[in-house]
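Student: how would this look folded up:
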Amino acid sequence: MIQKILRVSFSIIGMLVGMALASVIFSNTWILEPFNLSLSTEFEVFVYVALIIVFGLIFFILFPLMLKGVKKLAKIAEASMENVRLIDIGFGLGGLIIGLVIAMLISFAFVQIPFPWIGTILTIVSYIVLGYLGFILAIKKREEILLAFQSVKREKEANAPVSQKRSPKRKGAAIPKLLDTSVIIDGRIFDICKTGFIEGPLVIPVFVLNELQLISDSADELKRNRGRRGLDILNKIQTDLEIEVQITEEDFEDTHEVDAKLVKLGKSTKGKILTNDYNLNKVATVQGVDVLNINELANAVKPIVLPGEEMKVLLVKGGKENGQAIAYLDDGTMIVVENGKKYIGNSTIVLVTSILQTAAGRMIFAKPKK
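Tutor: Sure, this is the predicted structure:
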């Protein structure tokens, strides 16, 4: 139905074009003079009707081809704009407007040229070239433009009278914390933020969100559940906590790995990466980016025991070595009890002999108290 309406409308446009063409013909008699045609009223009516009908039919017949071409162009435009960010479009339009304004000012000089056609050509070329340059340069120099605005704002605030200076908000004083995918899925970040030990802002890059979405849409049920858990944790942080959360669209198209993008973002923003990924921790540290590792925090807050202390534990299974038994504290710390195999299944008082701190956590060695 809509296509029929559009086709009729397109045909009406064709009829108007035919009417306009007939008007041009009769308003310029030099067009008809070579043909020695009499300009009677009947002849004018005939030409008007003929051109209106002919152009109406042409536009009616050509409508399907025109519609097909428009759809094809729309698909090409949609595909090319799929990965373009909204901020780039905004900067591009701003640059385009500035370029066209400059072209308009320059065109006033071209009007003074004695040869009108030369001035017209130069005006058209200047609009195209300056409009294009403004659009492209605004997108390519986006970061520099933002930095320039920020430096101007900081300079203005620094030079403002003391009475006009606003005290900085507490949320802006803290170093940004960049969340990676693993720490979001882990979930402990919500409880840590809830205690108030971590100050905002928490920065969630858009490429981390995209990775979470891919995991949530995975065909593997375990991965899908992990991804959905991560999205739920983010939602809880945003709705249940007062900590500032920022979603940044900053991306690095020349880098494909999410961890590498996160390290680059940490460098550019001077932020700290919040993770529990051991490999990301090492890579970021080597490249000079500060890291807050949730696993290291968990190990740091485990209860401290010293050699010679006594504790009562439940021995649950045998160890790797002959005669060993294994017990666990409430926080998951493993206790290896020498000569404790005969006490498996019982709560026994043991004496701590040594403590081993590893990257994976803390391990306690003990022996049954005699």
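Student: hey, let's count contacts and neighbours off CA atoms from now on
Tutor: Noted.
Student: and the helices in this protein?
Tutor: In the chain, the helices defined using DSSP state H lie at 2-27, 41-80, 86-110, 116-140, 142-159, 170-173, 181-186, 188-195, 206-216, 221-240, 258-269, 278-286, 294-300.
Student: can you give me the buried ones in the lengthiest strand in the chain?
Tutor: As assigned by DSSP state E, the longest strand anywhere in the chain is strand 347-358. Using 16 or more other C-alpha atoms under 10 Å as the test for burial, strand 347-358 gives 348-353, 355.
Student: and this one, please, so the two structures can be compared:
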Amino acid sequence: MQRRIIVLLMVVAGASLGATFLPMAWRTIQVADNQWLNNPFTNILIGAIIFFLFALVLERYISAGLSYIEKKLSEISLTYLLFGAIGTIIGLMIGMIISIPLYNLNIPFVTSFLPFFVMILLGYFGFQVGVTRIEEWKKIFTPKSKKTEETQQQILERKAGDTFHRYKILDTSVIIDGRVYDIAKTGFLEGTLLIPNFVLYELQYIADSGDSLKRVRGRRGLDILNALQKEEDISVEMYDGDFEDIQEVDSKLIKLAKLLDGVVVTNDYNLNKVAEFQNVPVLNINALANAVKPVVIPGETMDVLLVKAGTERQQGVAYLDDGTMVVVEDGQHYMNERIKVVVTSALQTAAGRMIFAKPAHSGRGIDDVKPENAEDLSVASDTNNSMQNNGNQSQNNQNGNQKNRNKGRKNA
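Tutor: Sure, this is the predicted structure:
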């Protein structure tokens, strides 16, 4: 169907061009007096036949080009196209107004070339202004009554303070991680979860990766997005705009957060630091996980299962249910055993929390160990003393015999 339409349009265009330009061609070759050749019907027919032959040769390439354009247009949001078209039209109109004096200069090169250049340049600038200021254009075209209602609503929502941010902009890492879904379900994330188009494209790129591990992570992220969108209690919106002059997704997120006065939700440590440096609010899921871990104090006891050896000598390593690492001194003697340990200290790092402990029984002194049978201990002690006395007496006899032998040698 598409090819037929292309051929039909080219035939109509050929007929129109034939009726317009072929009479001039006949006069040029001096056959304008031929009534059979130089008449409207013949001109239309010749133009239609010529373009029909062109259509048979070029329709495949034209169809491929149109399919490519359709694919690109389907990836662009309607808002982007609308404001881009409005900006282009305004730019062309301004260029046309500016070009009117240029036509009156009667300078050959300037009159023919400069107006065309000015119109193209201003049309391009108008397009760029239209597509890079979408949010600002939306605010301009929003009815005044609606603006007043939104302002009043924002005032009511910000009574507790000015720290409220409506949009929580999700990063690729936090979507793939998946914990943001559970946090949002509990209601701890207020406002609207905003998923930019460039984050969605990055997720799709990861899901289509040749690496199986990346492919699984990307598909998990897409599943999390679908689950968030299906939750009625969670407000999720898509952001169709893009920043063509910025290549990195992290930089786009920071610029979008500044534009919308939003908060970036991420697990990326580097993005966290860069955003903080640029005074952009950040919610880090890892920091939240560390904050809600149970607090341990020195002297507290806990049961742990030692699973591997530590880096230092005789250390053993165990893990709590939340993944916190517990380093146990002298723990290698109890590998793959569940023992009771006493907390000695805790260390909080950017990567998480580490707990240092020692086996509970290692804290008892030797005086605390009581024998099960005191009489057996007394008998053992007497036996030990008797054996020690016999040993001393035997040693004295040996010393006396040695002295007598030495004395006999001297007399001899």
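Student: TM-score of the superposition?
Tutor: Overlay of the two chains. TM-score (TM-score structural alignment, normalised by the length of structure 1): 0.72; 346 aligned residues with a C-alpha RMSD of 4.7 Å.
Student: quick revisit: what stretch of structure 2 does the longest strand of structure 1 fall on?
Tutor: Using TM-score structural alignment, the residues of structure 2 aligned to strand 347-358 of structure 1 are 338-349.
Student: mean per-residue distance, the matching stretch versus structure 1.
Tutor: Following the fit onto structure 1, the mean deviation recorded for stretch 338-349 of structure 2 is 1.0 Å by mean C-alpha distance after the TM-score superposition for structure 1.
Student: what's that stretch in contact with?
Tutor: Applying C-alpha atoms under 8 Å, 6 or more residues apart in numbering, the external contacts of stretch 338-349 of structure 2 come out as 296-306, 328, 353-360.
Student: for stretch 259-276 of structure 2, same thing?
Tutor: 165-174, 250, 253-254, 256-257, 280-286.
Student: residue in structure 1 paired with A184 of structure 2?
Tutor: The alignment partner of A184 of structure 2 in structure 1, by TM-score structural alignment, is C193.
Student: could you verify my assumption that that match touches I243?
Tutor: Yes: using C-alpha atoms under 8 Å, C193 of structure 1 is in contact with I243, at 7.5 Å.
Student: give me the common contacts of those two.
Tutor: E199.
Student: count the neighbours of I237 of structure 1 for me.
Tutor: 20 (other C-alpha atoms under 10 Å).
Student: do you know how far the nearest residue to it once chain neighbours are set aside is from L202 of structure 1?
Tutor: Spatially, and ignoring its direct neighbours in sequence, I237 of structure 1 is nearest to F190 (6.1 Å; C-alpha to C-alpha, 6 or more residues apart in numbering). Using C-alpha to C-alpha, to the nearest Å, F190 of structure 1 is found at 11 Å from L202 of structure 1.
Student: ok, these two, which is more surrounded?
Tutor: Ranked by neighbour count (other C-alpha under 10 Å), F190 of structure 1 and L202 place L202 first, with 25 against 18.
Student: quick one: contacts for the more buried one?
Tutor: 176-179, 243-246.
Student: and it, how far from L241 of structure 1?
Tutor: Distance of L202 of structure 1 to L241 of structure 1, given as C-alpha to C-alpha: 11 Å.
Student: that older thread, just the helices of structure 1: most buried one?
Tutor: Comparing those by mean neighbour count (mean count of other C-alpha atoms under 10 Å), helix 181-186 ranks first with a mean of 20.
Student: that one vs structure 2, mean deviation?
Tutor: Overall, helix 181-186 of structure 1 averages 0.7 Å from its counterpart (mean C-alpha distance after the TM-score superposition for structure 1).
Student: residues contacting that helix, please?
Tutor: 189, 208-209, 211-212, 226-227, 229-231, 233-234, 274-277, 294.
Student: 7 Å instead, please
Tutor: 189, 208, 212, 226-227, 229-230, 233, 274-277 (C-alpha atoms under 7 Å, 6 or more residues apart in numbering).
Student: about what we covered before: my guess is the residue nearest to I237 of structure 1 contacts Q238, does it?
Tutor: No: under the criterion of C-alpha atoms under 7 Å, F190 of structure 1 makes no contact with Q238, lying 9.9 Å away.
Student: report the contact partners of the aligned residue in structure 2 for V263 of structure 1.
Tutor: Matched to structure 2 by TM-score structural alignment, V263 of structure 1 sits across from I254. Counting by C-alpha under 7 Å, 6+ apart, I254 of structure 2 makes contact with 275, 280.
Student: check the gap between I254 of structure 2 and K168 of structure 2 for me.
Tutor: 12 Å.
Student: one more: E136 of structure 2?
Tutor: 19 Å.
Student: L56 of structure 2 now?
Tutor: Separation of L56 of structure 2 from K168 of structure 2 (C-alpha to C-alpha) stands at 54 Å.
Student: how about L22 of structure 2?
Tutor: Counting by C-alpha to C-alpha, the gap from L22 of structure 2 to K168 of structure 2 is 64 Å.
Student: also Q2 of structure 2?
Tutor: In terms of C-alpha to C-alpha, Q2 of structure 2 sits 44 Å off from K168 of structure 2.
Student: same question, R60 of structure 2
Tutor: On the measure of C-alpha to C-alpha, R60 of structure 2 and K168 of structure 2 end up 47 Å apart.
Student: same thing with T88 of structure 2?
Tutor: Counting by C-alpha to C-alpha - T88 of structure 2 and K168 of structure 2 are separated by 33 Å.
Student: am I right that E244 of structure 1 is in contact with I198?
Tutor: No: with contact defined as C-alpha under 7 Å, E244 of structure 1 does not reach I198; the gap is 10.8 Å.
Student: next one: W117 of structure 1 from L100 of structure 1, what distance?
Tutor: For W117 of structure 1, the distance to L100 of structure 1 equals 20 Å [C-alpha to C-alpha].
Student: okay then, goodbye and thanks.
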